[in-house]
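Enquirer: Following is a predicted model, sequence given first.
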Amino acid sequence: DYEVILVDDGSVDGTGDLATAAGAKVVHREPPDAGSKAHAMEAGVAATDAEAVLFVDGDCLNLTSAHLDEICRPFVEGRAAMSLGTFDYGFWNWLVLRSPPTTGERIVPRWAFEAIPPEKLDGYTIEYIINGVIAERRLPVTARVMRGVTHRTKRDKLGRLEGSIETARMFGHVIGVPLRGLVRFRAYWYYLRALTIEG
């Protein structure tokens, strides 16, 4: 069994209404609480008692249920403690699959998310933190390319100027992750050793 939970993080385009009409449970977050991806994920986890959680970003393009089935299968079959789906970058897929994963499309056991200290539930580094929880325990991971799937950029969503500023801020935050000790090379080594690339 499964349930679909949508965290409406202050949207103004009727997303919550569409999700409700489709049968999803909707969790509304309004400013000033809205805006933090990690806190939105936390709200979604709090809204269910499921033992496993599949996180999916709301800005994916061409994503289908078949892609999600492919992500979940290794986890459900017990072959992975975390299973990831990455966007389709064409030639660069081989590199993306072997880099510290930042993809939002992943299934993890509930305990892996709840193991994150509250003070680390902030900014754009939540995926790195989840990676570390799994890697430090040396648990198996699978990853695959979601063929044909891309996403809307911040410039698409916010306009050229504001979107470019937000993109620069995000990359600055992510680039600084190793300097802040959030990506430990030992954990990354454990991740690579435990990784199986599928598809």
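Expert: Perfect, I can see it now. Just so we're clear, the structure is a prediction, and the values are computed from it rather than from any experiment.
Enquirer: Only C-alpha atoms from now on, for both contacts and neighbour counts.
Expert: OK.
Enquirer: Which elements pack onto the longest helix seen in the chain?
Expert: Across the chain, the longest stretch assigned as helix under DSSP state H is helix 160-175. Secondary-structure packing of helix 160-175 (3 or more C-alpha pairs under 8 Å, 6 or more residues apart in numbering; DSSP states H and E): helix 154-158.
Enquirer: Please point out which parts of the helix it packs on sit buried.
Expert: For helix 154-158, a neighbour-count test (16 or more other C-alpha atoms under 10 Å) marks residue 154 as buried.
Enquirer: Give me the packing partners of it, helices and strands only.
Expert: helix 160-175.
Enquirer: which SS class is the most centrally placed residue in the chain?
Expert: For the chain, the residue nearest the mean C-alpha position is residue 104 (1.7 Å; C-alpha atoms, centre = their mean). Three-state call for residue 104 (DSSP: H, G, I helix; E, B strand; the rest coil): coil.
Enquirer: That one touches residue 58, doesn't it?
Expert: No: using C-alpha atoms under 8 Å, residue 104 is not in contact with residue 58; the gap is 9.6 Å.
Enquirer: ok, and here's another one to check against it:
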Amino acid sequence: MSVAAIVPAYNEEQTIGVVVQALLSCPVIDEIIVVSDGSTDDTVYVASAYPVKVVTLPQNVGKGGAMKAGSANTSCNVLLFVDADLVGLQRSHIEALVEPVLSGKTAMSIGVFSEGRVSTDLAQKIAPSLSGQRAVRKDLFDAVPKLEDSRFGVEMALTHYAERHGVDIVRVTLPYVSQVTKEEKRGLIPGLQARMEMYKDIVRSMLPDKKAHDEDYNEE
């Protein structure tokens, strides 16, 4: 099985380089794809300095759309998604997250922060299903309906779909990993506004959609 690491990024020039370097250090990763989701800073410029594929979306379509664009640009059968604003990501974390899927133990694994920053650790302990760090079989990911419209609700949509289809999701502890908060990146008020928009996306992803129909997926 081959693994593509996909990094959706929106204005992450400060941290994208460190995340890409961690991914490049891991031999289990066959391909790295950075998806710039309408970034207006130097995210594309920084990412392009590394031997990775950079997909540039002209407009911001949201995290779900960026992740779908990443999947559409690879033929690897395992997808590893990591956030572009991570702090402390190491090769050991990447290998631990991918291993349950590569070994056939599960079709999806989710990374949960531990022993990092109190705020990010607490958020993930309360709602681990919202973690942006996960490995998933490509056929499972591609079968989830309407991910391109889910924006920040993408992780909840992925988790709920997997659970409905009998996937035994494996949670992997990621010690000493955290991420830069929206308030730190954008300032207090704009960051809080962005956080509220994120929560709205998550809530929308939890509401039933009578028009959505699941694609066929069978875990083998």
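Expert: Cool, the structure landed. Not measured: the values here are computed from a predicted model.
Enquirer: TM-score of the superposition?
Expert: The TM-score (TM-score structural alignment, normalised by the length of structure 1) is 0.79; 179 aligned residues with a C-alpha RMSD of 2.6 Å.
Enquirer: can you pull out the strands in structure 2?
Expert: 3-9, 31-37, 53-57, 78-81, 86-87, 108-114, 134-137, 170-175, 178-179 (DSSP state E).
Enquirer: any chance of these in TSV, with mean neighbour count and distance to residue 193 of structure 2 too?
Expert: Compiled in TSV, the strands of structure 2 are given as follows (neighbours: other C-alpha atoms under 10 Å; distance: least, C-alpha to C-alpha, whole Å):
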stretch	mean neighbour count	distance to residue 193 of structure 2
strand 3-9	27	19
strand 31-37	25	19
strand 53-57	18	23
strand 78-81	27	25
strand 86-87	17	21
strand 108-114	26	24
strand 134-137	26	26
strand 170-175	19	28
strand 178-179	20	18
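Enquirer: Would you mind putting those into a markdown table with distance to residue 66 of structure 2 alongside?
Expert: Below are these laid out as a markdown table (distance: least, C-alpha to C-alpha, whole Å):
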| stretch | distance to residue 66 of structure 2 |
| --- | --- |
| strand 3-9 | 6 |
| strand 31-37 | 6 |
| strand 53-57 | 8 |
| strand 78-81 | 11 |
| strand 86-87 | 17 |
| strand 108-114 | 19 |
| strand 134-137 | 15 |
| strand 170-175 | 24 |
| strand 178-179 | 19 |
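Enquirer: what's near enough to touch the residue lying farthest from the centre of structure 1?
Expert: Relative to the centre of structure 1, and counting by C-alpha atoms, centre = their mean, the farthest-placed residue is residue 161 at 25.5 Å. By C-alpha atoms under 8 Å, 6 or more residues apart in numbering, the contact set of residue 161 of structure 1 is residue 155.
Enquirer: Need the counterpart of residue 178 of structure 2 in structure 1.
Expert: Correspondence of residue 178 of structure 2 to structure 1, assessed by TM-score structural alignment: residue 150.
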